[in-house]
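K.L.:
give me the fold of what follows.
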Amino acid sequence: MSEGIDYGRLMHRAMRGLIQEVLEGVRDNGLPGDHHFFITFDTGHPDAELADWLSDRYPGEMTVVMQHWYDNLEVTDEGFTVTLNFGDAPERLYIPYDAIKTFVDPSVEFGLRFESQDAEEDEAREDDDTPPDGPGGKMPAPKPEKRDAEVVSLDRFRK
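P.N.:
This next block holds a predicted model:
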């Protein structure tokens, strides 16, 4: 049986489902009104697909804008594919939902930010009570201190 409920992982899955639903609506009906998206993603994610010159230029992360010109939007359960224009050079990108770091629609002051997978794994290790192996055999691991919940403000995404 599990030690507890992993609310962080459940929330990330729900937020990625929200992004999928929004993109499906855009695929089917286009971008309504003044809506547009800034999507920052990890270009080094193993499932991300982008032109070599883009991954060379943006080796860690990249922010793309879906607003005036985008084409061939395809949405799946794992991610989405879209063709965007980079200085009159159309390029097709595949962005897995797991690679998304931020998803912002400034027209309605809405934004989502995802912690990196490394940060989640580091936090999981901090919460692990398994003692580390040391040169003298098993060493006792200190219990992690309890922390208060952190409130995240979306003010930074407002106009």
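K.L.:
CA atoms for contacts and neighbours, from now on please.
P.N.:
Will do.
K.L.:
element containing Gly4, please.
P.N.:
Taking DSSP states H and E as the criterion, no element holds Gly4; it sits outside all helices and strands.
K.L.:
mind telling me which residue is nearest the centre of the protein?
P.N.:
Nearest residue to the geometric centre of the chain (C-alpha atoms, centre = their mean): Ile100, 2.4 Å.
K.L.:
could you find the closest non-adjacent residue to it?
P.N.:
On the basis of C-alpha to C-alpha, 6 or more residues apart in numbering, the spatially nearest residue to Ile100 that is not a chain neighbour turns out to be Phe41, at 4.2 Å.
K.L.:
how about this one, so we can line them up?
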Amino acid sequence: MSGHIDYGNLMHRAMRGLIQQVLTQVADHGLPGEHHFFITFDTTHPDARLADWLRDRYPTEMTVVIQNWFENLLVEEDGFHITLNFGDSPEPLYIPYTAIYTFVDPSVEFGLRFETQDYDDEDEETSGDEPPSQPEAEVVSLDSFRK
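P.N.:
Have a look, this model is predicted:
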């Protein structure tokens, strides 16, 4: 065991777990009320899957909206599959949780932002006395959304 608690990594995992739980509820029961999501993710993530034309159009990051029309929402341990409509063309996507930069539900003024992306195995132990790099995690205060 290393000589420190990696709060940044623990916070990222907890925030990703929250996203997974919310999407699981939506997959099981649909979007309740006015809830909808804006999810910005890294299109260069090695596990992200999207059509070549979308990757060409969004070479670094992309924001998707889960609101009125979506199909095939399948929530997994490491990410989720979803089919979204792009100009009357349904396109399947796979978005790993580690590729997500922001998750926002504007209907209730809730948002999460991941300041850094870490695609390595998050459970790896660090050898020696050198502490691992600290990913930054930010919990967005609801007060910043209040009018």
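K.L.:
TM-score of the superposed pair?
P.N.:
TM-score for the superposed pair, counting by TM-score structural alignment, normalised by the length of structure 2: 0.82. Supporting figures: 131 aligned residues with a C-alpha RMSD of 2.2 Å.
K.L.:
sorry, back to before: wait, the residue nearest to Ile100 of structure 1 touches Val104, no?
P.N.:
No. The criterion here is C-alpha atoms under 8 Å, and Phe41 of structure 1 misses it with Val104 at 11.8 Å.
K.L.:
next helix or strand past the longest helix anywhere in structure 1?
P.N.:
Longest among the helix segments of structure 1 by residue count, using DSSP state H, is helix 7-29. The element immediately downstream of helix 7-29 of structure 1 (helix or strand, assigned by DSSP H and E) is strand 37-42.
K.L.:
and that following strand, how far out from the chain middle?
P.N.:
Centre-to-centre, strand 37-42 of structure 1 and its host chain are 8 Å apart (C-alpha atoms, centre = their mean, to the nearest Å).
K.L.:
what is that strand packed up against?
P.N.:
Taking 3 or more C-alpha pairs under 8 Å, 6 or more residues apart in numbering; DSSP states H and E as contact, the helices and strands that strand 37-42 of structure 1 lies on are strand 61-66, strand 100-105.
K.L.:
so where is the helix or strand following it in structure 2?
P.N.:
Tracing the chain past strand 37-42 of structure 1, the next element assigned as helix or strand by DSSP H and E is helix 52-57. Helix 52-57 of structure 1 corresponds to residues 52-57 in structure 2, going by TM-score structural alignment.
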